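> What would the 3D arrangement of this be:
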Amino acid sequence: MTDQRAPLDPVSATIAAGGIVAVLRAPTADGFAAVADVLVAAGVTALEVTLTSRGALEAISGLRRQLSDGVVIGAGTVLTDDDAKAAVEAGATFLVSPVSGLGPQPVPFYPGAFSPTEVFAAHRAGHPLIKLFPAGGLGPGYLKDLRGPLPDVKIMPTGGIGLEDIAKWLTAGAVAVGLGGPLVGDAATGGSLTALAARARRAVDAVAFARS
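I've put the predicted structure just below:
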């Protein structure tokens, strides 16, 4: 079992420092490059490209070339070891899944968990961050209660989290939060990038407020 008191790896540390993983999900990944530019300009430093988006692997490769080294690019909805291998070959520096059960990976892997038993099993397996999913229906109080007996577990709630909930989750003990639709909205499918910028600034400000 990995010593959970040890410092986080550089990728996970970047996610923890930023407090936000922007989840990019759309029918196609064609709009992800423009969305990424806006998010990064607002201060978001971690982007998750979901493999359910057509062209996701090409988008990961393109974003790695497009963005600075200070931004980490990962793959989401990774369900199989073949998915993971393809994503890493495309340039993903972290992997996120709604479930657990993948084999050892060459980059940080954040499995999904819901119950205390699942969370603890992922923790014992040595994963640096654990995706609490779907988190929206549970609420920050669930995380606070969970961290009572499991204070060393580093948890990233994702799914159904609104911008107004960010500070509440971080105050309850989240290392970071995953934000999809409430942050990205329709910006990846032709929606307003100006509105996206406003939402991104609001999200980054919420992290700063929670940690002030």
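> all contacts plus neighbour counts: C-alpha atoms, from now on.
OK.
> The chain: helices as residue ranges?
10-18, 32-42, 56-66, 81-90, 116-124, 140-147, 166-171, 181-184, 193-210 (DSSP state H).
> residues in contact with the first one?
Around helix 10-18, the neighbours that count as contacts under Cα atoms under 8 Å, 6 or more residues apart in numbering are 21, 44-46, 70-72, 93-94, 108, 128-129, 175-176, 207.
> Check the offset of that helix from the chain's centre.
10 Å (Cα atoms, centre = their mean, to the nearest Å).
> Show the contacting residues for the residue lying closest to residue 26 once chain neighbours are set aside.
In space, and not counting its chain neighbours, residue 26 is closest to residue 53: 5.4 Å by Cα to Cα, 6 or more residues apart in numbering. Residue 53 makes contact with 25-29, according to Cα under 8 Å, 6+ apart.
> Show me which of these is closest to residue 188.
Nearest to residue 188, judged by Cα to Cα, of the contacts of residue 53 is residue 26 at 6.7 Å.
> Could you also give me the structure for this second sequence? I'd like to compare it with the first:
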Amino acid sequence: MINLCFHGIGTPPDDVPAEEAAYWVDADTFRRVLDLVAVRPDVRLSFDDGNTSDLTVALPELVERGRAADFFVIAGRLGQPGSLSAGDVRALRRSGMGVGSHGMHHRVWRRLTPDQVHEELVEARERLEEVLDEPVTTAACPLGRYDRTTLAALRRLRYTRVYTSDRALARPDSWRQARFSLRANDTADDVAVWLRHGDRYTVRAADRARTFVKGLR
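The predicted structure is shown next:
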């Protein structure tokens, strides 16, 4: 299976940090990628950060093609300019989309203090659960970074699936799901290459080894 991850769609606002703006893709590229995977059940789609383009651009295009996706929301940004509101998150869920946690402040989950772990993995999830009035059981690691302590905490807190950004194939039933995050300079042709990569191999040994080692750090 191949997991594709999007962030913002369109032109990033001026106040978007440079490290996040580097992952915004233009709307035409986004639509072309959706057309590539429209009939590919082996491709899973997700969106990080909770930008308003999730609702205004991504959702209509997904609904038009009958595709579902998971949206990983930064709880601490709810209602801020450029970010989804509580009502927007509920609208995504009503449309059949999944909603997961991307933490509270979009900070890396490696080497956090106990208080920071609680804020990022517990309080952020609780805030989203209050918005949705249902359990939130999935998470995506901010900036794709993690270590064994992070993974152990997520397991202890009973997250049922955790997404990274390892640019590797994933087993459909794995707890840890590697993803290919699209960057601003990626094209639909690049994604087509990734899809051919998935057609050729179930899961490459090199991919398994690389992600395994990352989880031991």
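> Just the buried residues of the contacts of helix 10-18 of the first structure.
21, 44-46, 71-72, 93-94, 108, 128-129, 175-176, 207 (16 or more other Cα atoms under 10 Å).
> what packs against the lengthiest strand in the second structure?
If you go by DSSP state E, the second structure has its longest strand at strand 43-49. Packing contacts for strand 43-49 of the second structure, counted by 3 or more Cα pairs under 8 Å, 6 or more residues apart in numbering; DSSP states H and E, involve strand 2-6, strand 70-73.
> which of those is buried the deepest?
Mean neighbours per residue, mean count of other Cα atoms under 10 Å, is largest over those for strand 70-73, with a mean of 26.
> contacts for that one?
For strand 70-73 of the second structure, using Cα under 8 Å, 6+ apart, the contacting residues are 45-50, 54, 97-103, 139-140.
> Kindly report the same for stretch 134-143 of the first structure.
114, 157-161, 168-169, 172-174.
> end to end, how far does that stretch reach?
12 Å (Cα to Cα, to the nearest Å).
> got it, and stretch 108-117 of the second structure?
10 Å.
> same question, stretch 84-99 of the first structure
Start-to-end, stretch 84-99 of the first structure (Cα to Cα) is 13 Å.
> Could you give me the buried positions within that stretch?
For stretch 84-99 of the first structure, burial by neighbour count (16+ other Cα under 10 Å) applies to 84, 87-88, 90-99.
> How about residues contacting it?
By Cα under 8 Å, 6+ apart, stretch 84-99 of the first structure touches 11, 48, 57-58, 60-61, 64, 72-79, 105-113, 131, 133.
> ok, 7 Å please
Where contact means Cα atoms under 7 Å, 6 or more residues apart in numbering, the residues beyond stretch 84-99 of the first structure that reach it are 57, 60-61, 64, 72-79, 107-113, 133.
> now stretch 55-69 of the first structure
In contact with stretch 55-69 of the first structure (Cα under 7 Å, 6+ apart) are residues 28-29, 33, 49-50, 73, 87, 90-92.
> if you set the cut-off to 6 Å instead, what comes out?
Under the contact criterion Cα atoms under 6 Å, 6 or more residues apart in numbering, stretch 55-69 of the first structure has outside partners 29, 90-91.
> before we move on, what about stretch 26-38 of the first structure?
Contacts for stretch 26-38 of the first structure (Cα under 6 Å, 6+ apart): 53-56, 188, 197.
> which of those residues tops the neighbour count?
residue 56 (25 neighbours; other Cα atoms under 10 Å).
> Against residue 163 of the first structure, how distant is that residue?
Distance from residue 56 of the first structure to residue 163 of the first structure, by Cα to Cα: 25 Å.
> and if you look at residue 180 of the first structure?
Taken as Cα to Cα, the span from residue 180 of the first structure to residue 163 of the first structure is 10 Å.
> before we move on, the earlier item: which among the contacts of strand 70-73 of the second structure gets closest to residue 155 of the second structure?
residue 139 (10.9 Å).
> Can you find the partner of that closest one in the first structure?
Aligned counterpart of residue 139 of the second structure in the first structure: residue 130 (TM-score structural alignment).
> quick one: its match and residue 114 touch, right?
No: look at residue 130 of the first structure against residue 114 with Cα atoms under 6 Å: they stay out of range, at 9.7 Å.
> Of those two, give the one with the bigger neighbour count.
residue 130 (29 against 17).
> In contact with that one: list those residues for me.
By Cα under 6 Å, 6+ apart, the contact set of residue 130 of the first structure is 110-111, 155-156.
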